[in-house]
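Asks: Quick check, what structure comes out for this input:
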Amino acid sequence: MTDYAIGDIQGCYDALKEVLAKVDFAPSRDRLWVAGDLINRGPSSLKTLRYIESLGDSAVVVLGNHDLHLLAVVLGGHALKRKDTLEAILNAPDRDKLVGWLRQQHLCVHDPDRNFLMAHAGVPHIWSVQQTLDGAREVEDVIRGADAPDYFAMMYGNKPECWNENLTGMDRWRVITNYLTRMRFIAPDGRLELTTKDSVGSAPEGFAPWFEFSRADDLRVIFGHWAALEGKTGIDQFIGLDTGCVWGGSLTMMNLDTGEKIHCDC
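Replies: The predicted model follows:
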């Protein structure tokens, strides 16, 4: 078995199939770790979602902000945004099956043998591995449960800006969600700055890219979400796989054992 991790697909089904063909990917013997944002903005969100779902146990998926947005539209009553390409999913005869499958996916996954954790946006330096897993599981339980409509109705927002163990309810779930699916810039004390989406050099005063803060452990973090990085963090411990496929860049996949990266121009 060979395990591969792939960055933001965002509905670019043809690019996904092309990059998988380059390694002769076979679900019967290989596994695909997907770093979130399977869908949206690209031309084939429905085909992409159906394909990843069809992989069964050969796919390990974390949710990205665009995946959560689909759930927020379906379950939380939110409207589509102007640039969304989710109509085909919403109108599909198997919509409920696909939405149900998406709700069962994770916000982060941990491989202790390889010493890496995968989350769509990354992992804040103020959290240990166990804190990250505990926070993710707490929100995953909400997404899968009867309170999901209320969660998705109130999911959006930039407050609270910082984690506090005493937070409860929606404030607690929202900040966990924001760390794992929206984070780019962060302050030393863990405060998030969620309005700036450009390159590393655009960091607001008092903030820096989350991966520039050292961790107390040697955990490797695999993430997507930040296309402006072009996959470059400058730090071997933090591996960015979003290389802007949907924006005309490339789709990047990495062999988790050798570190080899496979690209497909988009």
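Asks: Going by C-alpha atoms from here, please, whenever you check contacts or count neighbours.
Replies: Will do.
Asks: how about the strands of the stretch 101-250 of the chain, start to end?
Replies: For the stretch 101-250 of the chain, the strands defined by DSSP state E, counting those that start in this stretch cover 108-111, 116-119, 185-186, 192-193, 208-209, 220-223, 238-240, 250-255.
Asks: just checking, what packs against the last one?
Replies: To tie it back to what came earlier, the one meant is strand 250-255. In terms of contacts (3 or more C-alpha pairs under 8 Å, 6 or more residues apart in numbering; DSSP states H and E), strand 250-255 is packed against strand 2-6, helix 13-21, strand 261-265.
Asks: Among those, show me which one is buried the most.
Replies: strand 2-6 (a mean of 22; mean count of other C-alpha atoms under 10 Å).
Asks: what helices or strands is it leaning on?
Replies: Looks like strand 2-6 contacts strand 30-34, strand 250-255 (3+ C-alpha pairs under 8 Å, 6+ apart).
Asks: Please generate a structure for the following sequence too, so the two can be compared:
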Amino acid sequence: MATYAIGDIQGCFSALQCLLERCHFDPARDRLWFVGDLVNRGPQSLETLRFVRDLGDAAVTVLGNHDLYLLMVAAQAVPKRGRDDTLDPVLQAPDRDELLDWLRQQPLCHREGAYCVVHAGLLPAWSADQARALAREVETELAGAGWQHFLQTLWGDEPAAWQDRLAGTARHRVIVNAMTRMRFCSPEGEMEFRSKGELSDAPSGYLPWFDVPGRRSLDGETVLVTGHWSALGLYLRPDLLALDSGCLWGGALTALRLDDRQVFQVECGEGGCIAR
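Replies: The predicted structure is shown next:
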């Protein structure tokens, strides 16, 4: 039995199939951990959703910002942003409701053994166990009957920092924004959402979230498994496995076998995929 953590797919289903062949993935024996952003901008979001859902217990996926965006569009909480969206096949599918119901019941954060899987990152004030508890607050709302109303309140950049006394919409928004959108934050934990570039592009006064001094999830035991930051690329160190290697942008789709940290990649592009 092997467990593979896989970077952002964003509807690049053909690349995912190539990657799983490269890994010799067997759903009867192995497990897949997806770091979120299953959908959008790539050409096969519908096929990706159906495939991951049908894997059942062989797969775990956490929610990414594009997955939440799909749910928000479906709930009419936000309008579709523009021509780079590729969500219509999902929204028009005969099994649309079943797929959306499955998606909204997926976790925002997955904790197992030494690993904590989250799409973007954790604020410096949060331990991995605290993050899991906070994620559960959002997951309860998304899985409930009032999920559409909940999503009406979720969009926005403020507040940009965590405080324990936060409640309601403000509390949920910080949790979601940190776990699905964050790249840079200040030493005090204030998030900055405009910058999407490389580490050297950090705005003045901000750091990559994982380099903030005193980060509580840097405890010598926890390994964070993330995606979201394609400009960062594949970025591996003892406490962090960042797996978004930019498949959507012509880079690679990455799987990392957790058992021995072996990396598997396929190159992505219009011509198909090439095993590395």
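Asks: so can I have a markdown table of the strands of the stretch 101-250 of the first structure showing mean neighbour count?
Replies: Formatted as a markdown table, those follow (neighbours: other C-alpha atoms under 10 Å):
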| stretch | mean neighbour count |
| --- | --- |
| strand 108-111 | 20 |
| strand 116-119 | 24 |
| strand 185-186 | 26 |
| strand 192-193 | 24 |
| strand 208-209 | 20 |
| strand 220-223 | 24 |
| strand 238-240 | 24 |
| strand 250-255 | 23 |
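Asks: export the helices and strands packed on strand 2-6 of the first structure to JSON lines and tack on distance to residue 180 of the first structure?
Replies: Converted to JSON lines, those look like this (distance: least, C-alpha to C-alpha, whole Å):
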{"stretch": "strand 30-34", "distance to residue 180 of the first structure": "14"}
{"stretch": "strand 250-255", "distance to residue 180 of the first structure": "20"}
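Asks: And these: which comes nearest residue 265 of the first structure?
Replies: Residue 265 of the first structure sits nearest to strand 250-255 of all those, at 4.3 Å, using C-alpha to C-alpha.
Asks: how about that closest one, aligned to which bit of the second structure?
Replies: Aligning strand 250-255 of the first structure against the second structure (TM-score structural alignment) gives residues 252-257.
Asks: thinking again about what came up before, mind checking the strands of the stretch 101-250 of the first structure for the one nearest to residue 18 of the first structure?
Replies: strand 250-255 (9.4 Å).
Asks: Mean deviation, that closest one versus the second structure?
Replies: On superposition with the second structure, the mean distance recorded for strand 250-255 of the first structure (mean C-alpha distance after the TM-score superposition for the first structure) is 0.3 Å.
Asks: That strand vs helix 13-21, what angle?
Replies: 30 degrees (axes from the mean of the first three to the mean of the last three C-alpha atoms, to 10 degrees).
Asks: chain center to strand 250-255 of the first structure: distance?
Replies: How far strand 250-255 of the first structure lies from its chain's middle: 15 Å, per C-alpha atoms, centre = their mean, to the nearest Å.
Asks: all helices of the stretch 101-250 of the second structure, in order?
Replies: 128-143, 147-152, 168-180 (DSSP state H, counting those that start in this stretch).
Asks: In the first one, which residues are buried?
Replies: To tie it back to what came earlier, the one meant is helix 128-143 of the second structure. Neighbour-count burial for helix 128-143 of the second structure flags 128, 131, 132, 134, 135, 136, 138, 139, 141, 142, 143 (criterion: 16 or more other C-alpha atoms under 10 Å).
Asks: Could you export those to CSV, including columns for distance to residue 154 of the second structure?
Replies: Formatted as CSV, these follow (distance: C-alpha to C-alpha, whole Å):
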residue, distance to residue 154 of the second structure
128, 23
131, 18
132, 19
134, 15
135, 14
136, 15
138, 10
139, 13
141, 11
142, 11
143, 15
